[in-house]
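Participant: Next come a sequence and a model predicted from it.
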Amino acid sequence: MMIDAHIHFDQYAESQREIILKEMSLFNISHLISVSTSLASCKENLTLAKKDKRILPAFGFHPEQVLIDEKDQIHLFEWIRENRDHMVAIGEVGLPYYRNKEKGLQYQPYIDLLEQFISLATEIDKPIVLHAVYEDAEIVCDLLEKYKVTSAHFHWFKGDKHVVKRMISNGYFISITPDVLYEKEIQQLVHQYPLEQMMIETDGPWPFEGNFFGEMTHPKMMRTSFEKIAAIKQLSFEAVSETLYENTKKFFRVE
């Protein structure tokens, strides 16, 4: 069995959603953790989840975009609190590493917003799904430690060995995308990170290269990721798939 630990299901075209939902059982996919990027995205994911119980929504605000003003932030946080019983996590939240690299941003407002999300995760007792790579991960670790948050999931993570060791020590989870098939940086991360703190994802509809070039990103792609992780870890496919499935169920409290 497989759970896609990080997918933007609301961003797929309706016809693509229908294909994925129809084929989930065929490829032994039990659930999709559908993360949100804005209040509108949160609402769409909630609507999708009410139509199909296999869709488990996370509510948040993606950092790689222009910040909303204080009034809209308050509205978003109020909405999340009101709908806490319909979500499995806070997410996707974090810091805008790529946008900052391109444009050069004033970072403190983004850090302040992330701190509010971490505080909220503590307040409503939910795990948190993070977009935090390279040097940003150090800032995020500082905030997580400040609030004593351990249920943290760094999706599609990249970073140096020092921060990886810190994340492992703190019990944080990572998730691996299909680019593990062709990206040496991700393969090295899989080699270093404990299987017991790992999940698997697609980040769909984000497209992939290699064998998947030109294809719609589908959760069925995760099977090849399992195979590659098993090869790197020198473990059986069954051991890897079972461990990562149970990890994801436990992290997101999936029954």
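Facilitator: Yep, it's here. Numbering: from 1, shown residues only.
Participant: rest of the way, CA atoms for contacts and neighbours
Facilitator: OK.
Participant: Going by neighbour count, list what's buried in the helix or strand harbouring His75.
Facilitator: Per DSSP states H and E, His75 falls inside helix 70-82. Residues of helix 70-82 classed as buried: Gln73, Leu76, Phe77, Ile80 (neighbour count, 16 or more other CA atoms under 10 Å).
Participant: ok, now stretch 192-203?
Facilitator: Buried, per 16+ other CA under 10 Å, within stretch 192-203: Tyr193, Leu195, Gln197, Met198, Met199, Ile200, Glu201, Thr202, Asp203.
Participant: Could you save these as CSV and add columns showing secondary structure?
Facilitator: CSV is the format used below for the buried residues of stretch 192-203 (DSSP: H, G, I helix; E, B strand; the rest coil):
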residue, secondary structure
Tyr193, coil
Leu195, helix
Gln197, helix
Met198, strand
Met199, strand
Ile200, strand
Glu201, coil
Thr202, coil
Asp203, coil
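Participant: Could you report the separation of His8 from Cys42?
Facilitator: Distance of His8 to Cys42, computed by CA to CA, to the nearest Å: 11 Å.
Participant: Against that first model, consider the following:
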Amino acid sequence: MFVDSHCHLDRLDKSPEELAEVIKFARNRGVEHFLCVCVSVTDYPQMLDTVKHFADVSVSCGVHPLHQEDACSYEDLLAMADNKDVVAIGETGLDYFYSPDTKAVQLTSFIDHIKVANALKKPLIIHTRGAKEDTIALLQQYKAPETKGVLHCFTEDWDMAKAAIELGFYISISGIVTFKKALELQDVVKHIPIEKLLIETDSPWLAPVPYRGKQNQPGYVREVGEFIAQLKGLSVAELAQATTQNFYDLFAVKRTN
């Protein structure tokens, strides 16, 4: 059985009935749990309402680095995330590739998220692009020793992955790994210890081959898992078992199956 460790169910262009069919399709393909990740505290209540009927969907709370127009204070984030249904803080992080102009507010927001994760003893979900040095440096400076997390939709190099793993973080791989030109990422995946690996869709974006160009959905995490299993010389069952257990270990989610 698989887990989609990072998706945005509230961002799928689906009616409530269609979303239920999307979840059913994923379950029928062996996906047993879904982590719906928050990108904006403004949309957070609506996200909770979207997924509240699904017992196998967990949620996070945070502000994506590209949504800094929705930035909130440390105190407000702490209050919203201090909820038994919230299993992680984020997604947070730094993105200097798409938004170097908001670097200052991104840095402040990221530090606040790290501190909230420390205070609530919940893991961090981190988006990082074009900001390797600052991402690792801020984690080294502000993260409590017991705070864990994941670098999601990872596309950086092995040096960064290794540094994050040494800090107790997992590395999550999306459908990008299946793209023909993702040779460097494929090489990185070969080096990631299986006990530190997660898989995800990041749906509705980044659909894996053979669905590239279509709206992504959690059921397609199977293709991500199958591709990575082949890369690492594992059976699909071995890859699924390891990444699923890693998910439950990191997020302390109660297994529904």
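Facilitator: Thanks, I have the structure now. All values reported here derive from a predicted model rather than from experimental measurement.
Participant: And the TM-score between them?
Facilitator: After superposition, the two chains reach a TM-score of 0.89 (TM-score structural alignment, normalised by the length of the first structure), with 248 aligned residues with a CA RMSD of 2.0 Å.
Participant: hey, where'd the helices end up in the second structure?
Facilitator: Here the second structure has its helices, by DSSP state H, at 16-28, 44-51, 74-81, 103-120, 132-142, 158-166, 183-191, 221-232, 236-251.
Participant: now those helices as a markdown table including distance to His152 of the second structure?
Facilitator: Putting the helices of the second structure into a markdown table (distance: least, CA to CA, whole Å) gives the following:
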| stretch | distance to His152 of the second structure |
| --- | --- |
| helix 16-28 | 20 |
| helix 44-51 | 19 |
| helix 74-81 | 19 |
| helix 103-120 | 15 |
| helix 132-142 | 13 |
| helix 158-166 | 11 |
| helix 183-191 | 13 |
| helix 221-232 | 14 |
| helix 236-251 | 12 |
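Participant: Which among those is found nearest to Gln68 of the second structure?
Facilitator: Comparison of the helices of the second structure against Gln68 of the second structure by CA to CA identifies helix 103-120 as nearest, at 7.0 Å.
Participant: Contacts made by that closest one with the rest, please.
Facilitator: Helix 103-120 of the second structure has contacts (CA atoms under 8 Å, 6 or more residues apart in numbering) with 62-63, 65, 68, 71-74, 77-78, 82, 88-90, 92-96, 123-124, 138-139, 142-144, 146-147.
Participant: Superposed on the first structure, what's the mean shift for the lengthiest strand in the second structure?
Facilitator: In the second structure, with assignment by DSSP state E, the single longest strand is strand 86-95. Superposed on the first structure, strand 86-95 of the second structure shows a mean distance to its aligned partners of 0.9 Å (mean CA distance after the TM-score superposition for the first structure).
Participant: how about that strand: buried residues?
Facilitator: For strand 86-95 of the second structure, burial by neighbour count (16+ other CA under 10 Å) applies to Val86, Val87, Ala88, Ile89, Gly90, Glu91, Thr92, Gly93, Leu94, Asp95.
Participant: Equivalent analysis for stretch 35-48 of the second structure, please.
Facilitator: Applying 16+ other CA under 10 Å to stretch 35-48 of the second structure flags Leu35, Cys36, Val37, Cys38, Val39, Ser40, Val41, Thr42, Tyr44, Met47, Leu48 as buried.
Participant: start and end residues in the first structure for it, please.
Facilitator: Mapped onto the first structure using TM-score structural alignment, stretch 35-48 of the second structure spans residues 33-46.
Participant: just how off-centre is the matching stretch within its chain?
Facilitator: Computed by CA atoms, centre = their mean, to the nearest Å, the separation of stretch 33-46 of the first structure from the middle of its chain amounts to 13 Å.
Participant: end-to-end on that stretch?
Facilitator: Terminal residues of stretch 33-46 of the first structure lie 12 Å apart, using CA to CA.
Participant: Ok, stretch 38-57 of the second structure next?
Facilitator: Calculated as CA to CA, the first-to-last residue distance of stretch 38-57 of the second structure is 13 Å.
Participant: ditto for stretch 190-208 of the second structure
Facilitator: Stretch 190-208 of the second structure has its terminal residues 18 Å apart, counting by CA to CA.
Participant: what's the answer for stretch 211-224 of the second structure, then?
Facilitator: Separation of the first and last residues of stretch 211-224 of the second structure by CA to CA is 11 Å.
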